[in-house]
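Novice: following is a predicted model, sequence given first.
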Amino acid sequence: MIAHLPMYDVPANRAAHRRLWQALQDHLPDAPNFTQPSVDLMVDWLSPELYLSQTCGLPYRAALHGQVQLIATPDNQIPNCPPGYYCSVLLARRGAVPDLAANDFTLAYNEPLSQSGWAAPQSIGLTGATRLQTGGHAASARAVLEGRADLAAVDALTWHFLTRDWDKAAGLEICAITPATPTLPYITALGQNAAALREALRQAILSIGLKDRQTLQIFDLVEINAEAYLQLPLPPTP
C-alpha cells in the first residue's frame, strides 16, 4: 500500500508527521506504515494501491477527479482564509518589488500542475514576461533571493514554514496575495473506505499534542466537496 504525506514533509515536520501517522494507526490498526513517495507523485496518486496521500487542487481537477476519492481537507488556519482554504503570497526581494502592473518581470514557479505556484498568480494576471520553473516552492523563493527571478508565488503554508525554518526568509517581502481557494486535500484510491479514513484521520489530528499540531499547522479536517475544486479554471500551460 502507498501511504505518505509528501507536501509539507520538511525536516522540521518529520517527527510530528510520524507521530500523526502513529496516531492514525492507533485508530486504524490495519493502516500501513509510511512509504517513500515515488519520483513522480502522479504515479502514486493514480495507483489502486493508494491508501492515503495529499495532493494539490490543480492536479486533482486536471487529472485525479473520478480516479481517486477525496477524504477531507486540512484546516491549516491560514490568516484571512476560511477553514480548509489557503492562498498564495507573491514574494519579491525586500526593497526590490517589480512593477506588477507592467508584468515585465521573471516569475519563479514550482511546476505547471501547482495551484499555488502557477494557477494562483495566473488568476490575478501575474504571468511574468519570462518564467523560471524551479521544482519547488522553497527553490522559487531562493531564486528570487538570489536574483534569478523577480517574483515567486508560494503558498501561504510554505511561507509560514520558510519564515520559521529559513534564516534568509527576512530578505523577502510579500507584495501581493491571491484569493483563497480550497487547500490541498487528502485522497485515497477508489476502493478504499474514505469515510473510515476521514474519521480516523480527524481523531489522529485531535489526539496528537498541541505542539505537534502547531508544528504541522494542522488543527482539524474540513469536508469540501469536489465541485469547490472543479469550479476553478485550468490555467494556461507555461
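Specialist: Thanks, I have it. Residues are numbered from 1 along each chain as shown.
Novice: from here on, contacts and neighbour counts on C-alpha atoms
Specialist: Will do.
Novice: and the closest residue to Pro48 other than its chain neighbours, how many neighbours does it have?
Specialist: Distances taken as Cα to Cα, 6 or more residues apart in numbering put Ala189 closest to Pro48, at 5.5 Å, once the chain neighbours are dropped. For Ala189, the count of nearby residues is 24 (other Cα atoms under 10 Å).
Novice: try Leu162
Specialist: Other residues near Leu162 number 18, with proximity taken as other Cα under 10 Å.
Novice: how near is the residue lying closest to it once chain neighbours are set aside to Pro98?
Specialist: Spatially, and ignoring its direct neighbours in sequence, Leu162 is nearest to Ala169 (6.4 Å; Cα to Cα, 6+ apart). Going from Ala169 to Pro98 by Cα to Cα, to the nearest Å gives 18 Å.
Novice: between those two, which has more neighbouring residues?
Specialist: The neighbour comparison of Ala169 against Pro98 (other Cα under 10 Å) goes to Ala169, with 20 against 16.
Novice: enumerate every residue touching Ser114.
Specialist: Listed by Cα atoms under 8 Å, 6 or more residues apart in numbering, the contact set of Ser114 reads Cys56, Gly57, Leu58, Pro59.
Novice: still on that earlier bit, how much space is there between the residue nearest to Pro48 and Leu20?
Specialist: Here the distance between Ala189 and Leu20 works out to 21 Å (Cα to Cα).
Novice: is it true that Tyr51 lies in a helix?
Specialist: No. Secondary structure of Tyr51 (DSSP: H, G, I helix; E, B strand; the rest coil): strand, not part of a helix.
Novice: can you verify my assumption that it contacts Leu190?
Specialist: No. Using Cα atoms under 8 Å, Tyr51 is not in contact with Leu190, being 9.6 Å away.
Novice: looking at the two, which one has more neighbours?
Specialist: Taking neighbours as other Cα under 10 Å, Tyr51 and Leu190 compare with Tyr51 leading, 23 against 18.
Novice: tell me how many other residues crowd Arg164.
Specialist: Counted with other Cα under 10 Å, residues neighbouring Arg164 total 12.
Novice: ok, and here's another one to check against it:
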Amino acid sequence: MIAALPMYARPETAGATARLWTAIRDALGEGPERLTEAGDLRALWEAPDLLLAQTCGLPYRARLADRVALVGTPDFGLPGCAPGWYRSVYVTRADGPDDLDALPAPRLAVNEALSQSGWAAPAAHFAATGRSFGAVTITGAHAASAAAVAEGAADLAALDAQTWRLIARHDPVAQGLKVIGATPPSPGLPLITARGDDAARIARAVAAGIAALSPDDRAALDLRGLVAIPSAVYLAQPAAPPLPAA
C-alpha cells in the first residue's frame, strides 16, 4: 500500500505531517509505516495500491475522477472561503502596484498547466473580467513562481492560498512580495484512494487523525478538519484553457 501527502509538503512541517499520518494509520489499523516521497505524481495518484494521497482539483476532474475514489477535502480555514474551499492569491513584488488593475497584461509565472490555483483559476478570473496575460512562464512549483516574481522574471503569480500562507510563514522570498488580489474560491485539494477501497472508512480515519493531533501540529499544518465535497462540485468547475503559445 502507498500513502503520500505531497501537496503542501515543506521541511518545516515534515514532522507534523508524519505524525498526522501515524494518527491516520492508527485509526485505520493498516497502512505503510511511513509516507512515500512523491516523485511522479500522476503515477502515484493512479497506483492500484494507493491507500491515501492528496491531489489538486484540476487533475481530479480532468484525469482522475473515474479512476479513483474521493475520500474528502481537508479544511485549512482559509479567509473568504467556505470550509474545505480555497482560492488563489495574486502576488507581485513588494515595490509594485497595490491594485491588480494596474497590471494591464502582466507576465504570469505558472507552476504547471494542470494546476487549478496556478493556472485554471486565474485564467477563468481574468477571462471573466475581460483581461488577459502577457507572457506566461512555467516554473514547475508555486515556490518557484513566487521566486520568479520576486526576482523580476514575472509580474504576477497566482498561488494556492494555503501554499502562500506557508511561504509567508517560512520562506524569506515572501519579504519581497505582496498580495494584491484573489480569485473566487473553488473546492480545495481532495484526498483520494484507489477505486474499490472503502473511501468512507478512510475518511473517518483521516478525520480521527486530524482530531488526534496536538494543538501545535494542527496549527503548523493549519488543519481544521475534513469536509465532504461531492465529486459533482469538482466536476462543475470551469475547464482550464490551454496555456498561451510561448
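Specialist: Yep, it's here. Everything numeric here is computed off the predicted structure, so don't read it as measured data.
Novice: need the TM-score between these chains.
Specialist: The TM-score (TM-score structural alignment, normalised by the length of structure 1) is 0.96; 238 aligned residues with a Cα RMSD of 1.5 Å.
Novice: picking that back up, which position in structure 2 aligns with the residue nearest to Leu162 of structure 1?
Specialist: Aligned by TM-score structural alignment, Ala169 of structure 1 pairs with Ala174 of structure 2.
Novice: in this structure that match contacts Thr163, no?
Specialist: No. Checked against Cα under 8 Å, the pair Ala174 of structure 2 and Thr163 is beyond contact range at 11.5 Å.
Novice: that older thread, show the contacting residues for the residue nearest to Pro48 of structure 1.
Specialist: Contacts for Ala189 of structure 1 (Cα under 8 Å, 6+ apart) come out as Trp45, Leu46, Ser47, Pro48, Glu49, Leu50, Tyr51, Leu52, Gln67, Val68, Gln69.
Novice: just the closest of the residues you listed to Ala176 of structure 1, please.
Specialist: Ala176 of structure 1 lies nearest to Trp45 out of the contacts of Ala189 of structure 1, by Cα to Cα, at 31.7 Å.
Novice: gap between the equivalent of Ser207 of structure 1 over in structure 2 and Gly188 of structure 2?
Specialist: Mapped onto structure 2 by TM-score structural alignment, Ser207 of structure 1 lines up with Ala212. Per Cα to Cα, Ala212 of structure 2 is found 22 Å from Gly188 of structure 2.
Novice: which one's more surrounded, these two?
Specialist: Taking other Cα under 10 Å, Ala212 of structure 2 and Gly188 do not tie; Gly188 has more neighbours (28 against 16).
Novice: got the contact list for that one?
Specialist: Gly188 of structure 2 makes contact with Cys56, Gly57, Thr73, Pro74, Asp75, Gly84, Trp85, Tyr86, Arg87, according to Cα under 8 Å, 6+ apart.
Novice: structure 1: which residue goes with that one?
Specialist: With TM-score structural alignment as the criterion, Gly188 of structure 2 lines up with Thr183 in structure 1.
Novice: now swap in Gln162 of structure 2 and tell me
Specialist: In structure 1, the residue paired with Gln162 of structure 2 is Leu157, using TM-score structural alignment.
Novice: SS state for the most centrally placed residue in structure 1?
Specialist: The centroid of structure 1 falls nearest to Leu184 when counting by Cα atoms, centre = their mean (5.0 Å). Here Leu184 of structure 1 is recorded as coil under three-state DSSP.
Novice: report the separation between it and Pro98 of structure 1.
Specialist: For Leu184 of structure 1, the distance to Pro98 of structure 1 (Cα to Cα) stands at 29 Å.
Novice: same question, Thr106 of structure 1
Specialist: 9 Å.
Novice: mutual contacts of those two, please.
Specialist: Residues touching both Thr106 of structure 1 and Pro98 (Cα under 8 Å, 6+ apart): Asp150, Leu151.
Novice: quick one on the thing from earlier: for my notes, confirm the match of Ala169 of structure 1 occurs in a strand.
Specialist: No. Counting by three-state DSSP, Ala174 of structure 2 is not found in a strand; it is helix.
Novice: which residues touch it?
Specialist: The contact partners of Ala174 of structure 2, by Cα under 8 Å, 6+ apart, come to Ala146, Ile167, Ala168.
Novice: quick one: list the elements packing against the longest strand anywhere in structure 1.
Specialist: For structure 1, the strand that runs over the most residues, judged by DSSP state E, is strand 68-75. Here strand 68-75 of structure 1 touches strand 186-189, helix 194-207, strand 220-222, going by 3 or more Cα pairs under 8 Å, 6 or more residues apart in numbering; DSSP states H and E.
Novice: against structure 2, what's the mean shift for whichever helix or strand comes after it, could you check?
Specialist: Downstream of strand 68-75 of structure 1, the next assigned helix or strand under DSSP states H and E is strand 85-86. Average distance, strand 85-86 of structure 1 versus aligned residues of structure 2 after superposition (mean Cα distance after the TM-score superposition for structure 1): 0.4 Å.
Novice: relative to the whole chain's centre, how far out is the helix or strand just after strand 85-86 of structure 1?
Specialist: The helix or strand immediately downstream of strand 85-86 of structure 1 is strand 88-93, counting by DSSP H and E. Distance, stretch centre to chain centre, for strand 88-93 of structure 1: 16 Å (Cα atoms, centre = their mean, to the nearest Å).
Novice: now for strand 88-93 of structure 1, which elements pack on it?
Specialist: Judged by 3+ Cα pairs under 8 Å, 6+ apart, strand 88-93 of structure 1 is in contact with helix 120-123, helix 137-145, strand 151-155, helix 156-165, strand 172-177.
Novice: nearest to Arg198 of structure 1, of the ones you listed?
Specialist: Arg198 of structure 1 lies closest, by Cα to Cα, to one member of those: helix 156-165, at 21.7 Å.
Novice: report the angle between that closest one and strand 88-93.
Specialist: 40 degrees (axes from the mean of the first three to the mean of the last three Cα atoms, to 10 degrees).
Novice: nearest residue to Glu12 of structure 2 other than its sequence neighbours?
Specialist: What sits nearest to Glu12 of structure 2 in space, not counting adjacent residues and going by Cα to Cα, 6+ apart, is His170, at 7.5 Å.
Novice: gap between the match of Ala169 of structure 1 and Trp164 of structure 2?
Specialist: As judged by Cα to Cα, Ala174 of structure 2 and Trp164 of structure 2 stand 9 Å apart.
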